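1. What follows is a predicted protein model with its sequence.
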Amino acid sequence: MRWTPPVLHVRYSVDQTLHLDGRGLLLTPSHFGQGPANSLADPALPPVLVYPAGYDSTAGPVTVRALGRLMGGTRASILIATGTATTSGELARRVGVSAATVSHHLSALRAAGLLSTLQQGELILHTRTSTGSALVNAAHAEGT
């Protein structure tokens, strides 16, 4: 995807223009999607764009060690786990720490511009920013 205001360009199976008309757009990463994105555009509902979530299962252990030296193991683990949109509770479960600890680290990572938080109704999701992903990818490329 590429954002060129006021247009979001998305690789899609057909050439299509979706006018939002002020309704907003819900971006939904999917672990089950592959290939181009799909849109769900019912004029009576908010538009939804479902796209494949990127996840590199080989990056985990190497990256945690490399980033851990820079920012600490827990914070590095949280940054890695936010490669896909994730709730605080799921992060706590994945990393094996309390919700309060996750909240503390999320605040620090957000303040550093490494992750962003999106609230959709009662659902709050955290995901890496492009800067956070660049840091994870650089640490993975180092292989240490």
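-> Received it, and whenever you're ready, just let me know what you need.
2. CA only for contacts and neighbour counts going forward, please
-> Will do.
3. Please name the residues that touch residue 116.
-> Residue 116 makes contact with 110, 126, 127, 128, 129, according to C-alpha atoms under 8 Å, 6 or more residues apart in numbering.
4. one more structure, for comparison:
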Amino acid sequence: MRLRHDERLRKALTPLRGLVPSAGYIPDLLTPGAAGDLSVSLDAIGATPRHVVASQMERLNAARHGRGGPAAGARADATDLAGVVRAFGTYFDTLLRPHLPRIRARVGADVDLRSQALLSGGVQGLLDSLAPYATWRDPVLEVDYPVSRDVTLGGRGLLLVPSFFCWRRPTAPADPGLPPTLVYPVAKPPWHLTPEGGKGASHLLGRTRAAVLEAVAGHGRPDGCTSTDIARAVGVAQSSITYQMGVLRDGGLVTSRNSGKNVIHTVTPLGRRILDGA
């Protein structure tokens, strides 16, 4: 329904459909690392050298032809990177930006979990925490990857990237010359980002308050999270978090307790039922 009535979005998706298949090879130029900022990533895509674009488009075309169909819109000699950058910007602003607080909350929760695993168990504890997606058998990390492939680090290290949009299995850059990177799925409920996902909670509590409650529930730390954690995940000011937490606490949806210099917040069973019911 959204595509039918939004001509700008429909035009933006046209070049992206040819470049991002539902399965198989995706050009590495479209995932320029964990920049942390959309504008930086889009600038990196737009600055991709032409010979790299040509090589990756040829590989994409070969993969598509191998499945019996041409790679529409992905010809090496006609790839308009400026148009691709504009398309990604439109896609993000239209479809993803409204859900950014929930996405940040889930990714932030995963980062905290991996950090705790590293602090308590060292590198082995961190790698063990990647199960069931990966298994550490010193000196090899075995990953549940779609194809058989060996990657030798050669002293370069391994960048772990939690991704909200990675499903079922981890993925990695196809070019062996790029920095070794493992992109793996973060935990998320099945209704996230669906048309009705979370809408009930937003209608009941308001969008910001619902996002705050989801951040507390999805933070991933069994002992709860601080107001700073929530503010970072939701992307609002600390003063607003203090007010919103007071309202949620008065409604019986969260509890708060002092822990040293911090106040730790946890979601109550009632709060979880509201989110689950949404």
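-> That came through, no problem. For clarity, every value in this text was computed on a predicted model and none was experimentally measured.
5. Helix or strand: which one has the residue most central in space within structure 1?
-> In structure 1, the residue lying closest to the centroid (C-alpha atoms, centre = their mean) is residue 127, at 3.2 Å. When elements are assigned from DSSP states H and E, residue 127 of structure 1 belongs to strand 123-128.
6. what span of structure 2 lines up against that strand?
-> Counting by TM-score structural alignment, strand 123-128 of structure 1 falls onto residues 262-267 of structure 2.
7. in the superposition, what's the average offset of the matching stretch relative to structure 1?
-> By mean C-alpha distance after the TM-score superposition for structure 1, the fitted stretch 262-267 of structure 2 averages 1.2 Å away from its aligned residues in structure 1.
8. Serialize the contacts of residue 116 of structure 1 to CSV and add fields for distance to residue 142 of structure 1.
-> Formatted as CSV, the contacts of residue 116 of structure 1 follow (distance: C-alpha to C-alpha, whole Å):
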residue, distance to residue 142 of structure 1
110, 24
126, 25
127, 23
128, 19
129, 20
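9. Tell me the one of those residues nearest residue 92 of structure 1?
-> Nearest to residue 92 of structure 1 among the contacts of residue 116 of structure 1: residue 126, at 12.2 Å, using C-alpha to C-alpha.
10. show me where structure 1 has helices.
-> Taking DSSP state H to define them, one finds helices in structure 1 at 60-71, 73-81, 88-95, 99-111, 130-142.
11. how about a markdown table for those helices, with mean neighbour count and distance to residue 49 of structure 1 added?
-> As requested, the helices of structure 1 are arranged in a markdown table below (neighbours: other C-alpha atoms under 10 Å; distance: least, C-alpha to C-alpha, whole Å):
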| stretch | mean neighbour count | distance to residue 49 of structure 1 |
| --- | --- | --- |
| helix 60-71 | 17 | 28 |
| helix 73-81 | 22 | 22 |
| helix 88-95 | 16 | 23 |
| helix 99-111 | 16 | 24 |
| helix 130-142 | 16 | 19 |
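12. Turn the ones you listed into JSON lines, including distance to residue 33 of structure 1.
-> Shown next, in JSON lines, are the helices of structure 1 (distance: least, C-alpha to C-alpha, whole Å):
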{"stretch": "helix 60-71", "distance to residue 33 of structure 1": "22"}
{"stretch": "helix 73-81", "distance to residue 33 of structure 1": "19"}
{"stretch": "helix 88-95", "distance to residue 33 of structure 1": "21"}
{"stretch": "helix 99-111", "distance to residue 33 of structure 1": "27"}
{"stretch": "helix 130-142", "distance to residue 33 of structure 1": "20"}
